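> Next input, structure requested:
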Amino acid sequence: MANRRDKKAGKSQDSEVDALGELLSAAGILGEDRAGDPTQEARLGEILGHYDADMRIALTQRVVSDESLKPIKIKRFCEEHALTGAEIKVVESLCLGRSMAEHAAEHFISPNTARTHLQRVREKTGISRQADIVSTVLA
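This next block holds a predicted model:
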């Protein structure tokens, strides 16, 4: 009996999250063009203030895409490991799926310099494989 009630509550919460997500999208609150707009942030705060913490988390997970979280995850990872500007650019390129040759060409550096930056990222993070760096950053 309790299990059925929990499932029903979960479905109810899901539909509330969907409805709130649609409302926020329709109101233009979540568009990238509105990021940093204090009026929109205040409106979002008012709307979210009516919901408990679990509902806010559920909404955030549904509305915010992994792609929009990527820069935040990269920044957090780089700060955690005290990476330099050049090393941060390497991590960003890796997370965008670029090779070191593409990274070097894009940033007007030699491939050897790009590999050196990557080696320093490996040393600072203790992660030896490029794919493992990306999966750790984006986890």
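> make it CA atoms for all contacts and neighbour counts henceforth
Fine.
> Next up, the contacts around the most centrally placed residue in the chain.
Centroid-nearest residue in the chain: Leu69, 1.4 Å away (criterion: CA atoms, centre = their mean). Contacts for Leu69 (CA atoms under 8 Å, 6 or more residues apart in numbering) come out as none.
> can you do 10 Å?
Contacts for Leu69 (CA atoms under 10 Å, 6 or more residues apart in numbering) come out as Leu138.
> That one: which element?
Taking DSSP states H and E as the definition, Leu69 sits inside helix 66-80.
> got it, and Asn3?
With DSSP H and E as criterion, Asn3 is part of helix 2-26.
> To compare against the first, here's the next sequence to fold:
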Amino acid sequence: MPTIEEQRNKAIAEQIRKMAGMEPEETSQSNTVIPKQKTEKPKEKAQEIVSQIVDFETYTETFLNPCIIENRVSFSLNRETLDVFRHILHDLRSKITLSAYIENVLREHLSRHKDTIGKGIEKNRRKPIIP
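This is a model prediction of the structure:
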């Protein structure tokens, strides 16, 4: 019987996979974890999920570094997502604030996808009406 900690870690991992658009993982005979992709509706565009395996030290340097947020604003976030972030920080015994962690995650996302975002902006930018 799995311990409470194992059940909690499994629930967190499942929630992260759901947020990434993946179905719960299946385990094979050799205990190798193979995530299954969700089948998308025909009308929806297929979205490529970019994954990069990094070691924990790199993750810590990237996401668990404190940062000063000078011009604070508030925003809404799904409760489940917020709980996942809180559990991650708690389970890693990190001293970083939740706000700093979310800031680091968003900055890394923008940095990693800036070319794709830039192309999308250029594609959707309206042409000037007056030449």
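> Any idea what the TM-score is?
Once superposed, the chains reach a TM-score of 0.26 (TM-score structural alignment, normalised by the length of structure 2), with 51 aligned residues with a CA RMSD of 3.8 Å.
> my hunch is that Glu23 of structure 2 is in a helix, does that hold up?
No: going by DSSP: H, G, I helix; E, B strand; the rest coil, the assignment for Glu23 of structure 2 is strand, not a helix.
> what number of residues lie near it?
Other residues near Glu23 of structure 2 number 16, with proximity taken as other CA atoms under 10 Å.
> and if you look at Glu106 of structure 1?
11.
> how close does it sit to Ser93 of structure 1?
According to CA to CA, to the nearest Å, Glu106 of structure 1 stands 10 Å off from Ser93 of structure 1.
> which neighbours do these two share?
Common neighbours of Glu106 of structure 1 and Ser93 (CA under 10 Å, 6+ apart) are Met100.
> where's Lys36 of structure 2, which helix or strand?
strand 33-37.
> name the helices or strands packed onto the helix or strand just after that strand?
Where DSSP H and E defines the elements, the next helix or strand beyond strand 33-37 of structure 2 is helix 56-63. If you count contacts as 3 or more CA pairs under 10 Å, 6 or more residues apart in numbering; DSSP states H and E, helix 56-63 of structure 2 packs onto helix 98-112.
> helices or strands next to the helix it packs on in the packing?
Helix 98-112 of structure 2 packs on helix 56-63, helix 79-91, helix 114-124, going by 3+ CA pairs under 10 Å, 6+ apart.
> Now that helix: buried residues?
Buried residues in helix 98-112 of structure 2, counting neighbours by 16 or more other CA atoms under 10 Å, are found at Leu98, Ala100, Tyr101, Glu103, Asn104.
> Go ahead and confirm the second one touches Phe63.
Yes: with contacts counted by CA atoms under 10 Å, Ala100 of structure 2 reaches Phe63, the gap being 8.5 Å.
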